[in-house]
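Enquirer: Quick one, what's the 3D model for this:
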Amino acid sequence: MMQAQQLDRIFTALSDAGRRRMVERLSKGPATVKQLAEPVNMRLPSALKHLKVLEDGGIVVSHKAGRTRTYSMQPDAFGAIDDWLRHRKTAMNAAFDRLILAMNETPEEETQP
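Expert: Below is the predicted model of the structure:
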């Protein structure tokens, strides 16, 4: 259940195009709120709200030095997504393997000319 809640927070955080652009920028290195807000034409209060969603989702972390708040990517931010995808791929591949076995075990019907 905990992993489901974590996934919900991550996918919610990534559901907004502006937040995804912030993540793309942060994947290149740390940035201030202003550096993240300017390229997407966002006011600082709005940027802070979006960054809070990303932080709550476990995708970014913030550090404050004086009056400047800097954000960076959370190490292994997408580990839960990787695990979830790996399990889905494993289940899907197993289903396809069972289908192939069933098809190989089923005799082909002869077609009448």
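Enquirer: From now on I want contacts and neighbour counts done on CA atoms only, so please keep to that.
Expert: Fine.
Enquirer: Wasn't residue 64 part of a strand?
Expert: Yes - the assignment for residue 64 is a strand, going by DSSP: H, G, I helix; E, B strand; the rest coil.
Enquirer: To compare with the earlier structure, here is another sequence to fold:
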Amino acid sequence: MYNPLYDALSSCLRFEFPYLYQNQNVFFENVHAINAQTCIKVTGIEESTIDNFQFKNVSFEGDNAGNISYAKNWKFTDFKVRGAKENKLKLSNNKDVRIKD
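Expert: Predicted structure coming up:
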């Protein structure tokens, strides 16, 4: 089975939408990335959350774990984020976005 390993220069996963936009139903499977400055940077707004993302067998490694804000209904299966400097992924203003340690 093909298992991609990405060497990231900036962010492994980055979604920033400071305006009204429909962001939903995105699926990531068998994605592994290393050497990112920030592993995850997801920023929606209260009026337009980033909805229904699913992660299965996904790992990100970098300097900072990152943050997820204004997201809704995310599911994680075999998901890992490791930041060398800042290891804890920051979650704020989300609904049904829970990552097991």
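Enquirer: Now the TM-score, please.
Expert: Scored against TM-score structural alignment, normalised by the length of structure 2, the superposed chains reach a TM-score of 0.22; 42 aligned residues with a Cα RMSD of 4.3 Å.
Enquirer: Which residue ranges of structure 1 form strands?
Expert: For structure 1, the strands defined by DSSP state E cover 31-32, 60-65, 68-73.
Enquirer: How about structure 2?
Expert: 5-7, 11-16, 23-43, 50-69, 71-86, 90-92, 95-97.
Enquirer: quick one, helices of structure 1?
Expert: 2-13, 17-26, 33-37, 44-56, 79-105 (DSSP state H).
Enquirer: Which strands or helices does the last one pack on?
Expert: Think helix 79-105 of structure 1. For helix 79-105 of structure 1, the elements it packs on are helix 2-13, judged by 3 or more Cα pairs under 8 Å, 6 or more residues apart in numbering; DSSP states H and E.
Enquirer: tilt between the helix it packs on and helix 17-26?
Expert: 100 degrees (axes from the mean of the first three to the mean of the last three Cα atoms, to 10 degrees).
Enquirer: Determine the set of other helices and strands touching helix 2-13 of structure 1.
Expert: By 3+ Cα pairs under 8 Å, 6+ apart, helix 2-13 of structure 1 packs against helix 44-56, helix 79-105.
Enquirer: Make JSON lines out of those helices and add distance to residue 36 of structure 1.
Expert: Formatted as JSON lines, the helices and strands packed on helix 2-13 of structure 1 follow (distance: least, Cα to Cα, whole Å):
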{"stretch": "helix 44-56", "distance to residue 36 of structure 1": "7"}
{"stretch": "helix 79-105", "distance to residue 36 of structure 1": "24"}
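Enquirer: Using a markdown table, lay out these together with mean neighbour count and distance to residue 31 of structure 1.
Expert: Listed next are the helices and strands packed on helix 2-13 of structure 1 as a markdown table, based on neighbours: other Cα atoms under 10 Å; distance: least, Cα to Cα, whole Å:
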| stretch | mean neighbour count | distance to residue 31 of structure 1 |
| --- | --- | --- |
| helix 44-56 | 17 | 11 |
| helix 79-105 | 12 | 22 |
